[in-house]
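Peer 1: For reference, the sequence and a predicted model appear below.
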Amino acid sequence: MNNMGHCNFELVPKRLFQIFPFFKYLMYTPSYHSLHHTQFRTNYSLFMPLYDYIYGTMDSSTDKVYETSLERKEEMPNIVHLTHPTTLESIYHLRLGFAWLAAGPYTSKWYLWVLLPVTWWSMLVAWIYGQTFVVERNMFNHLKLQTWVVPRYSFQYLLSWQREAINNLIEEAIVEADKSDVKVLSLGLLNQASCSAILYTLESSCICWIMELQGEELNRSGELYIQKHPKLKVRVVDGSSLAVAVVLNSIPKGTKQILLRGNLSKVAFAIVQALCEKGVEVVTVYKDEYEKLKLRFSSRFSNTLIFSKSFSSQVWLVGDGLRKDEQWKAAKGTIFIPFSQFPPTKMRKDCIYHTTPAMMTPKAFQNMHSCENWLPRKVMSAWRAAGIVHALEEWNSHECGEIMLDTENIWIASLRHGFQPVIAPAHN
């Protein structure tokens, strides 16, 4: 509440007080806090405005200032990244939560279970509120950037009866961005879900369990919105090309063979194609994955696509669906390089685990005081960075559905604008 009260803009929605009128006597808003400092002998009780009401010290203009602040036209950004909370307690790792938690990579904390009633209350409010909200504002050179959050958690993306509502929230955000002359909107995490959706909970720096939902698609990596709104001026970007480029440039030079394991996706297919074109052997250990790759590429890569029961490859490219027991079959010193948005559970101390596709932010990037999910400080997911590069290069095409930009071009462009590869980890 203290962090919320110190915001320099009014963020508490009017609808909240309309549904729960008594809340305005139990919590203070940024405008209430402003009057505390600017008016004489009013609004003393910040953490319990009820006492100001009881003792007659509530400023008479409190409600008017609150409503006026909400009506104030906000300066709109050039670039928007659209994300969502992952687990229930991840809400505390947002910048609006606990600043000291947001400053470090997201890991599950046992003591946050004490706040479980507040956690469930926040989920209820988010469900009722039903609109995206801003959690971060940044500057990079001449560009203004914002991170918007869809008020839905990962597990809600798995619920079939929630898909239409989630799609509507994403669509509303895209339309709002378009009306506000936003140049680029990038889709993060499950907002671009296509063939599968994954639910995770985190334990320490790991994912401790996975539930997978196959079949019904959410929005085909954003293609659904482009089809519904063909005249959009805002460019919708899923960031696949930069994610592919990051993975390809994370593979040690001289690698002749990699093992591919995980749900096949747009990013996975593009990585396989790029590796096979370079003559690198791609090994799969499951027949169904091998058949899907053969179907995708016909006989083009018959010499480099290999089906084998051996787990001996020293480099593994892993995505959603990698099981814990499979990691124990890897040789000592194996390098695990994720190609999906969510990291694998780290089961082996004698192996090397890369971060999910990401890049170090340029030095000129301002106001980045929180970590993006499980990534380290000053590190940005490739999907988010792709939107920034897209705007800087003033590219006019969307990147969604089956559309993918040239991976080499976007990699070179990202380096030119100051993004740097994340330093490869050493052995644990």
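Peer 2: Cool, got the structure. Numbering: from 1, shown residues only.

Peer 1: Please count neighbours and contacts with C-alpha atoms only from this point.
Peer 2: OK.

Peer 1: could you pull out the helices for the stretch 1-150 of the chain?
Peer 2: Using DSSP state H, counting those that start in this stretch, the helices of the stretch 1-150 of the chain run over residues 2-5, 14-19, 30-38, 49-55, 62-71, 99-102, 116-129.

Peer 1: Residue 242 - how many residues pack around it?
Peer 2: When neighbours are defined as other CA atoms under 10 Å, residue 242 has 33 of them.

Peer 1: just checking, it touches residue 410?
Peer 2: Yes: with contact defined as CA atoms under 8 Å, residue 242 reaches residue 410; the gap is 6.2 Å.

Peer 1: Give the helix, strand or coil label for residue 258.
Peer 2: Three-state assignment for residue 258 (DSSP: H, G, I helix; E, B strand; the rest coil): strand.

Peer 1: Show me what stretch 401-419 is in contact with.
Peer 2: For stretch 401-419, the surrounding residues in contact (CA atoms under 8 Å, 6 or more residues apart in numbering) are 220-223, 240-242, 244-246, 266, 359-363, 385-386, 389, 393, 399, 420.

Peer 1: swap in stretch 250-257?
Peer 2: Taking CA under 8 Å, 6+ apart as the rule, stretch 250-257 contacts 279, 280, 281, 282, 283, 313, 315, 337, 424.

Peer 1: buried ones in stretch 366-375?
Peer 2: 368, 369, 370, 371, 372, 373, 374, 375 (16 or more other CA atoms under 10 Å).

Peer 1: adding another structure so you can compare the two:
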Amino acid sequence: MLKTALLSTWPWENLGVFKYMLLGPLVGKVIHSRLEGDDHNLASTWCFNILLISFLRFALYMWYTNTCNMLFLTRNRRICTKGIDFEQIDKEWNWDNFLILQALIASLAIYLFPYGFPNLSVWETKGLVVIVVLHVFVSEPLYYWMHRLLHGNYLYTPYHSFHHSSTVPQPVTAGSTTFLEGLLVTTVIGVPILICCLLGFGSKTVIYGYVFVFDFLCCFGHSNVEIMPHWIFDDFPFFKYLLYTPTYYSLHHSEKNSNYCLFMPLYDAIWNTLNTKSWDLHKRISLDAGKSTRVPDFVFLAHVVDMRSSLHVPFIFRSFASLPYNPRLFLLPIFPSTFIVMLVMWAKSKTFLLSFYNLRGRLHQTWVVPRFGFQYFLPFASEGINKHIEEAILRADKLGVKVISLAALNKNEALNGGGTLFVKKHPNLKVRVVHGNTLTAAVILNEIHEDVKEVFLTGATSKLGRAIALYLCRRGVRVLMLTHATERFQNIQSEAPTDCQKNLVQVTKYQAARNCKTWVVGKWITPGQQRWAPSGTHFHQFVVPPIFAFRRDCTYGDLAAMKLPDDVEGLGSCEYTMGRGIVHACHAGGVVHSLEGWTHHEVGALDVDRIDVVWKAAIKHGFQPVCSHPK
């Protein structure tokens, strides 16, 4: 059993979400005082203030982190251009431990005063001056030397290496520390407040103000987004020693042997630990902020599914987005504001950058059309949606993107013919427009066991349904195609080889499948329609949204998906309900198109002859099938 260094782990590390119950006594004290009508009890008042300030601090770190992850705002100002991956998110999952620690220590301080906690005034001008002086001459040098000691040979590995293991600094990275570091930072922030109060200059403004300025500057330095203009340092050279920048901290985070200061580089200058590259790098990043960043090789053009899933994005709740989407109760209070944002997006917003990752040295980005799923089914909205998609394609073409893949309803046949509309309208496009459905068909077909001799297919005359039916009939499988459109069925049947046409059978009722145990669902079916499936049936599906798993005696497949190759970098969010590192097959199909360097557009009807070609290419590049069919 491995031994851990003393004070390197948090005492409540094994409590999980129950760690917040450690603040229960504070809540109980406040509630008890309210019930007893003793609202002005000093201990109760300060318990309430401790809880309030802890909540506001949590909100500040979350807000700053979310803002930094709004790539459509910050992409040209990022210092480290790598993406934040799942490993870093997991390491920083309990970043708020230090808030709990400081709240507990503050609550204990209430009972250290023999005559009750001091009844501080709201404002004390002298206190503001004193707290600034104490910070500059006590907190700054104290933190500097503590920090340098943590980088020593004996303390770095057990106590500080964990903090530096986060590849890309984020505001919450400031709280991703060991227990010892948490105690040291608590000392740094607590000593000035305690001295100020003992000297009689304390006030609520001093305490709230100092804590929030301290936290804001921590977020600012760890943000990985450079917003400090270089001209300030050019016009006021001494100012560069009074306030650090995200670039300044990033050099410490990556190189680890310089720039140890808390917020003031003055102390690095005094003790000769200032990185000489700091100001030149800051100026270069500041000057380059308005310029375009690296052009992506591949763009996946997605859209919002619904209001609930719209919150499943990295710039709302990073941790929530790193898990497969599932409705959560904590999202309910945000729905009213989400509804307002939806209306604004409908009226004003343009396509924006959501996330990115790197694969085989190529940059892959996800852009989002600001439209919700239900809007695609409104007849009067189709023109506006196509306009957004067209603008995104033209923008990608102008930037030099090689492949843009249309997700879900962005390639709806009724909307734009599976992307055909844009290719015909702009015949000179350099960017390749891809719907990715060839790989979707391949995934579904490779899930169907070779010993299956009969398949029941709904959505049979759709783009995917047609390709699946033609492929299976060539394989000698009898396909029961559910459709009332006899002419469309006959057209599909005529595409099959003459000796295979007998394998395509038109049916118009679900009763025809009562003896068929393999259903491929391309059109939504009700629980009542599912009743016609015999016990033991497996439902493969390519329908959005997926059908309800109504039958307990049957099994249900997930939407067609593939796992990205193992060498993907910077991926830190899940694609809707998919697991980590798993994407919808149409997304994977676009990536394969890009990796192979194919120069054709993949729009409109599927080329059945290319299904095996695309499948083999995907496997060659390290994509792995996600098979939900029980073996």
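Peer 2: In hand now; what should we look at? Predicted model only: the values in this text are computed from it and were never measured.

Peer 1: Any idea what the TM-score is?
Peer 2: Scored against TM-score structural alignment, normalised by the length of the first structure, the superposed chains reach a TM-score of 0.78; 369 aligned residues with a CA RMSD of 3.1 Å.

Peer 1: So among the contacts of stretch 401-419 of the first structure, which ones count as buried?
Peer 2: Buried among the contacts of stretch 401-419 of the first structure (16+ other CA under 10 Å): 220-223, 240-242, 244-246, 266, 359-362, 385-386, 389, 399, 420.

Peer 1: Counterpart of residue 390 of the first structure over in the second structure?
Peer 2: The equivalent of residue 390 of the first structure in the second structure is residue 593 (alignment by TM-score structural alignment).

Peer 1: Now that match: which helix or strand?
Peer 2: Under the criterion of DSSP states H and E, residue 593 of the second structure resides in helix 585-596.

Peer 1: Residue 550 of the second structure versus whatever residue of the second structure lines up with residue 325 of the first structure, what's the distance?
Peer 2: In the second structure, the residue matched to residue 325 of the first structure (TM-score structural alignment) is residue 528. Going from residue 528 of the second structure to residue 550 of the second structure by CA to CA, to the nearest Å gives 9 Å.

Peer 1: So between these two, which is more surrounded?
Peer 2: More neighbours surround residue 550 than the other of residue 528 of the second structure and residue 550, with 14 against 8 (other CA under 10 Å).

Peer 1: give me every residue that touches the counterpart of residue 7 of the first structure in the second structure.
Peer 2: By TM-score structural alignment, residue 7 of the first structure lines up with residue 69 in the second structure. Going by CA under 8 Å, 6+ apart, residue 69 of the second structure touches 314, 315.

Peer 1: What does residue 254 of the first structure correspond to in the second structure?
Peer 2: Aligning on TM-score structural alignment places residue 254 of the first structure opposite residue 451 in the second structure.

Peer 1: do residue 241 of the first structure as well
Peer 2: Per TM-score structural alignment, residue 241 of the first structure is aligned with residue 438.

Peer 1: Give me the secondary structure label for its match.
Peer 2: Residue 438 of the second structure ends up helix, using three-state DSSP.

Peer 1: which residues of the second structure fall in strands?
Peer 2: 298-304, 352-359, 362-372, 403-406, 432-434, 454-458, 478-482, 504-507, 518-521, 538-541, 555-559, 561-563, 582-584, 624-625 (DSSP state E).

Peer 1: Columns distance to residue 339 of the second structure on top of those strands, output as CSV?
Peer 2: Putting those into CSV (distance: least, CA to CA, whole Å) gives the following:
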stretch, distance to residue 339 of the second structure
strand 298-304, 13
strand 352-359, 18
strand 362-372, 11
strand 403-406, 25
strand 432-434, 31
strand 454-458, 34
strand 478-482, 38
strand 504-507, 43
strand 518-521, 32
strand 538-541, 31
strand 555-559, 28
strand 561-563, 30
strand 582-584, 27
strand 624-625, 37
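
Peer 1: Tell me which of the ones you listed lies nearest to residue 109 of the second structure.
Peer 2: Within these, the stretch nearest residue 109 of the second structure is strand 352-359; the backing value is 44.2 Å (CA to CA).

Peer 1: Comparing that closest one with the first structure, how large is the average distance?
Peer 2: With mean CA distance after the TM-score superposition for the first structure, strand 352-359 of the second structure departs from the first structure by a mean of 0.6 Å once superposed.

Peer 1: Please list all residues in contact with residue 312 of the first structure.
Peer 2: 329, 330, 331 are the contacts of residue 312 of the first structure under CA under 8 Å, 6+ apart.

Peer 1: That one matches what in the second structure?
Peer 2: Using TM-score structural alignment, residue 312 of the first structure pairs with residue 515 in the second structure.

Peer 1: For residue 455 of the second structure, see how far away that match is.
Peer 2: 10 Å.

Peer 1: Likewise for residue 441 of the second structure?
Peer 2: 15 Å.

Peer 1: now swap in residue 60 of the second structure and tell me
Peer 2: Distance of residue 60 of the second structure to residue 455 of the second structure, given as CA to CA: 55 Å.

Peer 1: Map residue 370 of the first structure across to the second structure for me.
Peer 2: So residue 370 of the first structure corresponds to residue 573, using TM-score structural alignment.

Peer 1: what do you get for residue 148 of the first structure?
Peer 2: Match for residue 148 of the first structure (TM-score structural alignment): residue 367.

Peer 1: my read: that match touches residue 352, true?
Peer 2: Yes: assessed by CA under 8 Å, residue 367 of the second structure is found in contact with residue 352 at 5.4 Å.

Peer 1: So which of these two has more stuff around it?
Peer 2: residue 367 (20 against 17).

Peer 1: who's in contact with that one?
Peer 2: 299, 300, 301, 302, 351, 352, 353, 354, 355.

Peer 1: Just give the nearest non-adjacent residue to it, would you?
Peer 2: Spatial nearest neighbour of residue 367 of the second structure, chain neighbours left out: residue 353 (4.5 Å); criterion: CA to CA, 6 or more residues apart in numbering.

Peer 1: Residue 327 of the second structure too?
Peer 2: Nearest non-adjacent residue to residue 327 of the second structure (CA to CA, 6+ apart): residue 308, at 7.0 Å.

Peer 1: Nice, that's everything, thank you.
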